[in-house]
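Participant: the amino acid sequence is not available; the structure is as follows:
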């Protein structure tokens, strides 16, 4: 029997999406199986999304808008749905990240989230979220859409060399991830530098951090612990980390030399000559 569990549309973006899908499907006089046939998916998937048991993808939402002729309603709504899947403690930072005009980040352990491939992100996110990797990866990919805007933020990234050499989920995942980084070599608004091991003592040894700059709002410093994030607009903290970041950039390899190191690590450690760059 079809699950017709009642939803409270105000409970969450996912519940609202599900209730609107059911309402508009029924207005179109379509059963779940009929709509599934149009969208090339199962009736079960339609039912799971309508009852907020499954998170819709952007691709599903685009096909849904075309099928129900809803003028982009679900394509616009899915952004809110996917953002709501981020950890609660991280959502405020994601909102600020999306508004920033200039992002500077130092990463000591992992590739920065905005530059992760789906495979790399899935491996990283599955460590603490083994039951819902699809939703978490979709949310991370949604975050990355800010780099595709007409006016994207300037993104400056300093990666510790350890990030390149730490094998995440096998050689193939790492080859794809490093190739993805190389794809940004000629990107006008993204700069990637690698801080080599030979630098030794440096100002980033206390951990990763992000500096967000805005058009009209104060700068923000974001740091993260195991299960929480901390944002501050304290002027002294911003000043100290800004100077620290400038020193990290000065100690790091140039953009071109960083790309050469990434290529070398990909070839020597993960056994593959780089092909066409993936942007």
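Facilitator: Alright, I've got the coordinates. On a predicted model such as this, the values are computed, not experimentally measured, just so you know.
Participant: make it CA atoms for all contacts and neighbour counts henceforth
Facilitator: Noted.
Participant: what are the boundaries of the strands in this protein?
Facilitator: Secondary structure of the chain (DSSP state E): strands located at 102-107, 154-160, 190-195, 209-213, 220-224, 229-232.
Participant: what residues does the shortest one touch?
Facilitator: Think strand 229-232. Contacts to strand 229-232, defined as CA atoms under 8 Å, 6 or more residues apart in numbering, come from residues 89, 90, 93, 220, 221, 222, 223, 224.
Participant: could I get the buried residue list for it?
Facilitator: Applying a neighbour-count criterion of 16 or more other CA atoms under 10 Å, the buried positions in strand 229-232 are residue 231.
Participant: adding neighbour count and distance to residue 261, write the contacts of strand 229-232 out as a markdown table.
Facilitator: Formatted as a markdown table, the entries for those read as follows, by neighbours: other CA atoms under 10 Å; distance: CA to CA, whole Å:
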| residue | neighbour count | distance to residue 261 |
| --- | --- | --- |
| 89 | 13 | 35 |
| 90 | 15 | 32 |
| 93 | 20 | 31 |
| 220 | 24 | 31 |
| 221 | 24 | 29 |
| 222 | 18 | 28 |
| 223 | 16 | 27 |
| 224 | 15 | 27 |
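Participant: out of the residues you listed, who's nearest residue 11?
Facilitator: Sorting the contacts of strand 229-232 by distance to residue 11 puts residue 89 at the head of the list, at 18.5 Å, by CA to CA.
Participant: for the closest one, what are its contacts?
Facilitator: Contacts for residue 89 were tallied using CA under 8 Å, 6+ apart; they are 227, 228, 229.
Participant: how about 6 Å then?
Facilitator: For residue 89, the contacting residues are residue 228, by CA atoms under 6 Å, 6 or more residues apart in numbering.
Participant: residue 241 too?
Facilitator: For residue 241, no residue meets the contact criterion (CA under 6 Å, 6+ apart).
Participant: for residue 77, see how far away it is.
Facilitator: Here the criterion is CA to CA, to the nearest Å. By it, residue 241 lies 36 Å from residue 77.
Participant: look at the residue nearest to residue 141 when sequence neighbours are not counted and say how many residues are nearby.
Facilitator: For residue 141, ignoring the flanking residues on the chain, the nearest one in space by CA to CA, 6 or more residues apart in numbering is residue 118 at 7.3 Å. Using other CA atoms under 10 Å, residue 118 has 17 neighbouring residues.
Participant: equivalent analysis for residue 14, please.
Facilitator: When counting by other CA under 10 Å, one arrives at 26 neighbours for residue 14.
Participant: distance check, it against residue 48.
Facilitator: Remark: distance between residue 14 and residue 48 (CA to CA) = 11 Å.
Participant: hang on, isn't residue 107 packed against residue 159?
Facilitator: Yes: counting by CA atoms under 6 Å, a contact exists between residue 107 and residue 159, whose distance comes to 5.0 Å.
Participant: before we go on, here's another structure to hold up against the first:
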């Protein structure tokens, strides 16, 4: 029997999505199993999403738009739903990230979220957020859409060499992640630099931080501790962060030399060529 739990569309983006899905399905005269068949999923999944027990993927939302002729309404809602799956303290940061015109970040331990492959992101989240993994992973992948819009944010990423050497998710996952970093060399709006181990002590040792610039709004500096993140528009913090970042950029290898180092790490640590099963290929 179909689940007919009543939803309050104003309770959350997930409830709103479920309520709209039920409304459009019933208006089309379809049962949950019938809609599921058209969407190539089960009626049970449709029911779980309608009752806010399951988070829809962007692919699901876009298929609903196509099948029900919703004109992109569900695709637009999907962004809100997926953002709501981020930790509560990070949701506002993700909103600012999506609106920033320029993002500069230093990462000491992991690849910046906007540049992570899905497999790498899953491995990171399994350690830090093992509950609701699929939902958190979908939310992280949704963040990356800011790089695909018509006027994407300009992104400058400085990484510690430790990020390249840490085998997150296994050799195949890391090889593909490093290859993904190299793929951004084709873009003028995304730049990656690496601070090599040979530098020794440098201005990034205190830890990871991110600076965001906006058109018409104050700059934001963002840092994280082991509990949550902290964002500030304090002018002194922005000035200190900007100076530190400029010093890191000057210390790091050039974009071209950083790409060469990434390629060398791929070959030395993870195999120059890696098969789908993770084994080196001759």
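Facilitator: Thanks, I have the structure now. Only a predicted model underlies this, so the values are computations on that prediction, with no experimental measurement involved.
Participant: after superposing, what score do the chains get?
Facilitator: Overall, the chain-to-chain superposition scores 0.96 on the TM-score scale (TM-score structural alignment, normalised by the length of the first structure); 275 aligned residues with a CA RMSD of 1.2 Å.
Participant: any chance of CSV for the strands of the first structure, columns distance to residue 54 of the first structure?
Facilitator: CSV is the format used below for the strands of the first structure (distance: least, CA to CA, whole Å):
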stretch, distance to residue 54 of the first structure
strand 102-107, 32
strand 154-160, 33
strand 190-195, 34
strand 209-213, 32
strand 220-224, 29
strand 229-232, 27
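Participant: gap between the two ends of stretch 84-91 of the first structure?
Facilitator: End-to-end distance of stretch 84-91 of the first structure (CA to CA): 8 Å.
Participant: which parts of the second structure are helices?
Facilitator: With DSSP state H applied, the second structure shows helices at 13-27, 32-39, 43-50, 58-68, 73-83, 88-99, 118-128, 133-143, 161-165, 171-183, 235-251, 255-270, listed in chain order.
Participant: for these, which one sits closest to residue 197 of the second structure?
Facilitator: Using CA to CA as the measure, helix 161-165 is the one of these that comes nearest residue 197 of the second structure, at 6.1 Å.
Participant: what range does stretch 64-75 of the first structure cover in the second structure?
Facilitator: Counting by TM-score structural alignment, stretch 64-75 of the first structure lines up with residues 64-75 of the second structure.
Participant: for stretch 189-201 of the first structure, that is, sorry about that
Facilitator: Residues 189-201 of the second structure are where stretch 189-201 of the first structure lands when matched by TM-score structural alignment.
Participant: show me what that stretch is in contact with.
Facilitator: When contacts are defined by CA under 6 Å, 6+ apart, stretch 189-201 of the second structure is touched by residues 154, 155, 156, 157, 158, 159, 160, 161, 252, 253, 255, 258.
Participant: count of neighbours near whichever residue in the first structure pairs up with the fifth one?
Facilitator: What it means is residue 158 of the second structure. Across the two structures, residue 158 of the second structure finds its equivalent in residue 158 of the first structure, going by TM-score structural alignment. The burial metric for residue 158 of the first structure, expressed as a neighbour count using other CA under 10 Å, is 27.
Participant: next: the one 10 residues further on.
Facilitator: The number of residues packed near residue 168 of the first structure is 19, by other CA under 10 Å.
Participant: same check, this time on the one 3 residues further on
Facilitator: Residue 171 of the first structure is flanked by 15 other residues according to other CA under 10 Å.
Participant: residues in contact with it?
Facilitator: For residue 171 of the first structure, the contacting residues are residue 270, taking CA under 6 Å, 6+ apart as the criterion.
Participant: just give me the match in the second structure for it.
Facilitator: Alignment of residue 171 of the first structure against the second structure is given by TM-score structural alignment, with residue 171 as its counterpart.
Participant: any idea how far that match lies from residue 42 of the second structure?
Facilitator: On the measure of CA to CA, residue 171 of the second structure and residue 42 of the second structure end up 35 Å apart.
Participant: residues touching stretch 108-124 of the first structure, excluding its own?
Facilitator: Residues outside stretch 108-124 of the first structure that contact it (CA under 6 Å, 6+ apart): 137, 144, 160, 163, 177, 208.
Participant: recalculate using a threshold of 7 Å.
Facilitator: Contacts with stretch 108-124 of the first structure, where a contact means CA atoms under 7 Å, 6 or more residues apart in numbering, come from 133, 137, 140, 143-144, 159-160, 162-163, 168-169, 173, 177, 207-208.
Participant: just the buried residues of the residues you listed.
Facilitator: Among those, those that count as buried by neighbour count (16+ other CA under 10 Å) are 133, 137, 140, 143, 159, 160, 162, 163, 168, 173, 177, 208.
Participant: now do the contacts for the first one.
Facilitator: Same thing as residue 133 of the first structure. For residue 133 of the first structure, the contact set (CA under 7 Å, 6+ apart) comprises 122, 125, 126.
Participant: what's the neighbour count on the counterpart of the last one in the second structure?
Facilitator: Taking TM-score structural alignment for the superposition, residue 126 of the first structure sits opposite residue 126 in the second structure. The number of residues packed around residue 126 of the second structure, counting by other CA under 10 Å, is 17.
Participant: contacting residues for residue 126 of the second structure?
Facilitator: residue 133.
Participant: how much space separates it from residue 119 of the second structure?
Facilitator: 11 Å.
Participant: what's the answer for residue 167 of the second structure, then?
Facilitator: With the distance defined as CA to CA, residue 167 of the second structure ends up 12 Å from residue 119 of the second structure.
Participant: one more: residue 50 of the second structure?
Facilitator: Distance of residue 50 of the second structure to residue 119 of the second structure, given as CA to CA: 28 Å.
Participant: neighbour count for these two, which is higher?
Facilitator: Relative neighbour count places residue 50 above the other of residue 50 of the second structure and residue 119, with 29 against 18, counting by other CA under 10 Å.
Participant: I figured that one hits residue 20, correct?
Facilitator: No: with contact taken as CA atoms under 7 Å, residue 50 of the second structure and residue 20 are classed as non-touching, separated by 8.0 Å.
Participant: name the residues of stretch 34-48 of the second structure that are buried.
Facilitator: Buried residues in stretch 34-48 of the second structure, counting neighbours by 16+ other CA under 10 Å, are found at 34, 35, 36, 39, 43, 45, 46, 47, 48.
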